[in-house]
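Visitor: sequence plus the predicted model coming up.
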Amino acid sequence: MNRRHFILTGLASFLGAATLTRPALSTPGQTEVFKSPTCGCCSAWVDHMARAGFDTVARDVDQETLWSMKARAGITPELSSCHTAFIDGYFVEGHVPSGDVQRLLAERPDALGLTVPGMPIGSPGMEMGNQRDAYDTLLVLRDGSTEVFESHA
């Protein structure tokens, strides 16, 4: 089986899954990021994760595919941002700091993943000089509810 066939088969399998149990394409420890090909802040977040030591692979997809992936993973529009990543059975939605992802993987809570809804200024990939918005990283529990995982000032 060639690589292209494997990737397309894996993506089709992922999109057809009823629920997210683990990323279809990523290998253990790999961060697979799905994003728009034209989004600069998404690419900056991928760079942030790579600098923090994550084995990060970016995949450009169209918006319809991206929104379908978000919905299947349990990411509602209120919890969404511009890119979606998967690592070790969790989703990471939006501009989540690498330290929060490291903590998630160390603690392994019974949850779907982390999200930083929207695109807060000053979050990883959304740097704008000294400007900073306060924001929370939310832990998305299996029932769809959320709790504050970490606050960032």
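Guide: Ah, there it is.
Visitor: all contacts plus neighbour counts: C-alpha atoms, from now on.
Guide: Will do.
Visitor: list the buried residues of the lengthiest helix in the chain.
Guide: Longest helix of the chain, by residue count under DSSP state H: helix 3-16. Using 16 or more other C-alpha atoms under 10 Å as the test for burial, helix 3-16 gives 10, 11, 14, 15.
Visitor: put this next to the previous one:
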Amino acid sequence: MNSKFTLGTVAAITAAGFIGFATFGLAESDRAPDTDTAAITVPADRQMTIWRDPSCGCCDAYADYAEENGYHVTRIDDPDFDKRSVEVGVPEQGLGCHLAEVDGYYINGLVPVEIIQRLMSERPEITGITLPGMPTNAPGMAGKSGTLKTYAFGEDGVAVYSNE
């Protein structure tokens, strides 16, 4: 009789353990993913914050383009993005249609991702880069061909960064 009692007790404890484990596992899997954890897993050089005029369709097209090229984009509606751009050092004559920040650098305008990736790999001693205006052949615009002149800006002034 002692062996039946002991065997029954062990079986009950084992069953309770499995039920508790299964319930714990279900509770964990039913939770929504933690967005802070998701953001941490994206490398800093692939996280982009864009301050844009909320009515600018080109900025939305550019953000979509950046996402299609592997960036995690946070869009912030800011009708005064141009003032913010000047505050961070973008020359007034070099303003583009939005301001972005990627891993400590400011990117102003419709800069192609290849140039941003070059900036991330070279890591020059500058504040950022800008593609002035809204060139028709820039990402987010209708055209596809032609060169784009991108400028570096920072403490040492303004210089051509890329002419591609």
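Guide: Arrived safely, thanks for sending. Since we're looking at a predicted model, the values are computed, not measured.
Visitor: ok, back up a step: run the chain-centre distance for the longest helix of the first structure.
Guide: Offset of helix 3-16 of the first structure from its chain centre (C-alpha atoms, centre = their mean, to the nearest Å): 18 Å.
Visitor: that helix corresponds to what range in the second structure?
Guide: Across the second structure, nothing matches helix 3-16 of the first structure (TM-score structural alignment).
Visitor: can you pull out the strands in the first structure?
Guide: For the first structure, the strands defined by DSSP state E cover 30-35, 55-60, 84-87, 90-94, 111-116, 135-141, 146-152.
Visitor: what do we get in the second structure for residue 107 of the first structure?
Guide: In the second structure, residue 107 of the first structure lands on residue 122 (TM-score structural alignment).
Visitor: do residue 138 of the first structure as well
Guide: Residue 138 of the first structure maps onto residue 151 in the second structure, with residues paired by TM-score structural alignment.
Visitor: that match touches residue 157, doesn't it?
Guide: No - Residue 151 of the second structure lies out of contact with residue 157 (C-alpha atoms under 8 Å); the separation is 10.0 Å.
Visitor: what residues sit buried inside stretch 118-137 of the second structure?
Guide: Here stretch 118-137 of the second structure shows 119, 120, 126, 127, 128, 129, 130, 131, 132, 133, 134, 135 as buried, counting by 16+ other C-alpha under 10 Å.
Visitor: test my guess that the fourth one contacts residue 151.
Guide: In other words, residue 127 of the second structure. No - using C-alpha under 8 Å, residue 127 of the second structure and residue 151 do not qualify as a contacting pair, with a distance of 11.0 Å.
Visitor: and the gap between the match of residue 107 of the first structure and residue 83 of the second structure?
Guide: Distance of residue 122 of the second structure to residue 83 of the second structure, given as C-alpha to C-alpha, to the nearest Å: 28 Å.
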